[in-house]
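S.K.: Using only what follows, build the 3D model:
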Amino acid sequence: MLYSTLTPAEKRRRFRERLAGDGLLRLPGAFNPLSARLIERKGFEGVYVSGAVVSADLGLPDIGLTTLTEVAQRAHQIARMTDLPTLVDADTGFGEPMNAARTVQTMEDAGVAGLHIEDQVNPKRCGHLDGKAVVDLDTALKRIRAAADGRRDPDLLIMARTDVRAVDGLAAAVDRAKALVDAGADAVFPEAMTGLDEFEAVARAVDVPVLANMTEFGKGRLHTADQLRDAGVRVVIYPVTLLRLAMGEAARGLDEISASGTQEALLTRMQHRSDLYDLIDYQGYSTFDSNVFDFTVER
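M.R.: Predicted structure coming up:
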């Protein structure tokens, strides 16, 4: 009932423990708090909060228009709803290196288990679009150093994302990933890799967990969890999958209502009311309410 039974510190500790073990951690992107609860119920290992999804949810393109406050608020709403660790996309840190440090502390307060900061120029753009630009290495390293220095909970995961693969090639991405780890990154996110061999190259070059972004309609192929694990990847995100499924079905549903004048044909494709109530835990709230008010005042 209500929110997670675990403190943010405990979720961070458990996330670190899972990353230090074997296997691949799968983090679907939650587009709202209820979808985060569904992700947990379906047996996944974590929840991802995508900057692209937060932007789209506000009706905006993913070009750096969202603010730290908007992203942190949504991350907080999602993280508190699940016992799973939440990893959040913190874009470029929302400004200069000092802003990156403030971003880290704000996200700590939001209850997330980790965040990633990227090396694109500010404002950034979607990692799978053409025409990206990255900052110089010194600026990228300063962002990560500031983020690590700003951290108060040592278990908060600071992940460095690099977009240099699409700009200067794989060798540059490998070199930058190594430098970002030396600067204090606990994990690396090489964006827009084109194949398993590229993930393998990054994983061989660093001694920290590597994340793979399995976004649809992007630069690379959609590899299976087993393929990614065998390539040395430790975390995989599916950032926009649930939003795309939901919006696609919403569009088809509206078309059906417009064409037939009723939603009758859509009922079998909907989440049933009983399933929604179960996911929200109506019974738990009802029991709590009856226990609270099931008493008499002695006179």
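S.K.: going forward, measure contacts and count neighbours with C-alpha atoms only.
M.R.: Fine.
S.K.: And the helices in the stretch 1-150 of the chain, which stretches?
M.R.: In the stretch 1-150 of the chain, the segments counted as helices under DSSP state H, counting those that start in this stretch are 8-20, 33-41, 51-57, 68-79, 97-110, 137-150.
S.K.: List the contacts of the second one.
M.R.: So that's helix 33-41. For helix 33-41, contacts defined as CA atoms under 8 Å, 6 or more residues apart in numbering pick out 28-30, 46-47, 77-79, 81-84, 279-280.
S.K.: CSV for those, including distance to G21 and neighbour count?
M.R.: Shown next, in CSV, are these (distance: CA to CA, whole Å; neighbours: other CA atoms under 10 Å):
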residue, distance to G21, neighbour count
P28, 20, 25
G29, 23, 26
A30, 24, 29
G46, 15, 27
V47, 18, 31
Q77, 28, 18
I78, 25, 26
A79, 23, 31
M81, 25, 20
T82, 22, 26
D83, 19, 21
L84, 16, 28
L279, 30, 15
I280, 32, 16
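S.K.: Return the closest of the residues you listed with respect to G59.
M.R.: Nearest to G59 among these: A30, at 16.4 Å, using CA to CA.
S.K.: residue contacts, the residue positioned nearest the centre of the chain?
M.R.: The centroid of the chain falls nearest to Y48 when counting by CA atoms, centre = their mean (2.2 Å). Contact partners of Y48, counting by CA under 8 Å, 6+ apart, are L27, P28, G29, A30, T86, L87, V88, D89, I237, Y238, P239.
S.K.: To compare with the earlier structure, here is another sequence to fold:
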Amino acid sequence: MPFDVTSLTGVGPAPSAHERRLALRARLAAGSPLVLPGITDALGARLVETSGFGAAYATGAGLANAQYGVPDLGLISLGEVADQVSRLTESTHLPLVVDADTGYGGPLATMRTMRILERAGAAAIQLEDQEMPKRCGHFDDHALIPMGHMQTKIAAALEARTDDALVLIARTDARSVDGIDAAIERGHAYAEAGADVLFVEAPRSVDELERVGRELKGTPLVVNVVEGGKTPQLELQEYVDLGFSVVLFANYLMRSMMAAGREALTHLAAHGETASRAGRMATWTERQQLFNLPAFTAAEAHYDQPWTGR
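M.R.: Alright, predicted model coming up:
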């Protein structure tokens, strides 16, 4: 009897990329808040999935920091992002929202970006309106492409999709350059160009968040919660009441793991042992279960037999 290889990727058959995109669209249409944790690797993807979240966010800043040790200054290439997206979609059943920065160029480059990341399994792709090289939205000194140019890039991106279920998120960093009025104007323009979801980066106050939610009502909205950043940190229901249906915590997991890792290594450097910290790390069994060792062991035993024919 053939071995059920679907057990190697978790519980039940892995959904197709199209099914993940439909699941994400259903979550966005439902109106209930989608809490979206950011991930930088397959470990993060497994943790997010087993913690019960409905989707994960492949963070560009986190990828630059965690995989390449560089700041979020537009230093990572499309090829590097696509390779990581392929690993992430292979490691989880969740829909994956992918931060594709500026699309890595003009409209034609953006079309190629859409096709490559779609093939890698992305459920949603996020594009932003900064000039290249981009900067983290909570840094200073941004520069934007013209609003009409970004509308053209959005239209080109939509034409490049081969699966209409693939979600396009349009982000504007205009608040940091020209103020909240310009950011809202760009939001309307990007919705008109066909964006499925709008992302106004870095509103500075609750009043600005309220304006974004009220004036861009009708299109799903993302709020980016950056601990120590420029946008107020509120309770989840407060963001929902202000009109946001996607609450993004792009680098919360990475920063939490950084702090835990630093504390663990400080202890090791000071004491030269780890036994006293056994209760503050994942157990051996928890580690193996997270990565499906029992299923792989069963598969190994199944195939470690002489072939007996069909």
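S.K.: Just the closest of the contacts of helix 33-41 of structure 1 to M214 of structure 1, please.
M.R.: P28 (9.6 Å).
S.K.: mind checking what the closest one lines up with in structure 2?
M.R.: Alignment note (TM-score structural alignment): P28 of structure 1 maps to P37 of structure 2.
S.K.: now swap in T106 of structure 1 and tell me
M.R.: Aligned partner of T106 of structure 1 by TM-score structural alignment: I116.
S.K.: Give the burial count for its match, as a bare number.
M.R.: The burial metric for I116 of structure 2, expressed as a neighbour count using other CA atoms under 10 Å, is 18.
S.K.: Check the mean deviation of the helix ranked longest in structure 1 from structure 2.
M.R.: When structure 1 is parsed with DSSP state H, its longest helix is helix 241-260. Superposing on structure 2 and averaging over aligned pairs (mean CA distance after the TM-score superposition for structure 1), helix 241-260 of structure 1 comes out at 1.2 Å.
S.K.: So what's the gap between that helix and the chain middle?
M.R.: 24 Å (CA atoms, centre = their mean, to the nearest Å).
S.K.: How about stretch 215-235 of structure 2?
M.R.: 15 Å.
S.K.: which residue packs closest to L243 of structure 1, ignoring adjacent ones?
M.R.: F31 (6.0 Å; CA to CA, 6 or more residues apart in numbering).
S.K.: burial of the one you found, as a residue count?
M.R.: Applying other CA under 10 Å, we find 25 other residues in the vicinity of F31 of structure 1.
S.K.: quick one: what's aligned to A250 of structure 2 in structure 1?
M.R.: Using TM-score structural alignment, A250 of structure 2 pairs with P239 in structure 1.
S.K.: Can you tell me what E45 of structure 1 aligns to in structure 2?
M.R.: Per TM-score structural alignment, E45 of structure 1 is aligned with G54.
S.K.: From P33 of structure 2, how far off is its match?
M.R.: 10 Å (CA to CA, to the nearest Å).
S.K.: for D129 of structure 2, same thing?
M.R.: Applying CA to CA, the value for D129 of structure 2 to P33 of structure 2 is 25 Å.
S.K.: Look at those two and report which has more neighbours.
M.R.: A count of neighbours by other CA under 10 Å puts D129 above the other of D129 of structure 2 and P33, at 25 against 17.
S.K.: Identify the residues contacting the alignment partner in structure 1 of that one.
M.R.: Superposed on structure 1 with TM-score structural alignment, D129 of structure 2 falls opposite D119. Neighbouring residues of D119 of structure 1 by CA under 8 Å, 6+ apart: T92, V134, V135, T139, A140, A160, R161, T162, D163, V164.
S.K.: for Y238 of structure 1, same thing?
M.R.: Residues counted as contacts of Y238 of structure 1 (CA under 8 Å, 6+ apart) are R26, L27, P28, G29, Y48, N213, M214, T215.
S.K.: now with 10 Å?
M.R.: For Y238 of structure 1, the contacting residues are 26-30, 47-50, 212-216, 222, by CA atoms under 10 Å, 6 or more residues apart in numbering.
S.K.: Likewise for G195 of structure 1?
M.R.: Per CA under 10 Å, 6+ apart, neighbours of G195 of structure 1: K219, G220, R221, L222, H223, L228, A231.
S.K.: picking up where we left off before, which ones among the contacts of Y48 of structure 1 lie within strands?
M.R.: L27, P28, T86, L87, V88, D89, I237, Y238 (DSSP state E).
S.K.: rewinding a little: what is the nearest of the contacts of Y238 of structure 1 to A192 of structure 1?
M.R.: Among the contacts of Y238 of structure 1, and counting by CA to CA, the member closest to A192 of structure 1 is N213, at 7.6 Å.
S.K.: correct me, but the closest one touches A192?
M.R.: Yes. Assessed by CA atoms under 10 Å, N213 of structure 1 is found in contact with A192 at 7.6 Å.
S.K.: what do those two both touch?
M.R.: Common contact partners of N213 of structure 1 and A192 (CA under 10 Å, 6+ apart): G127, G220.
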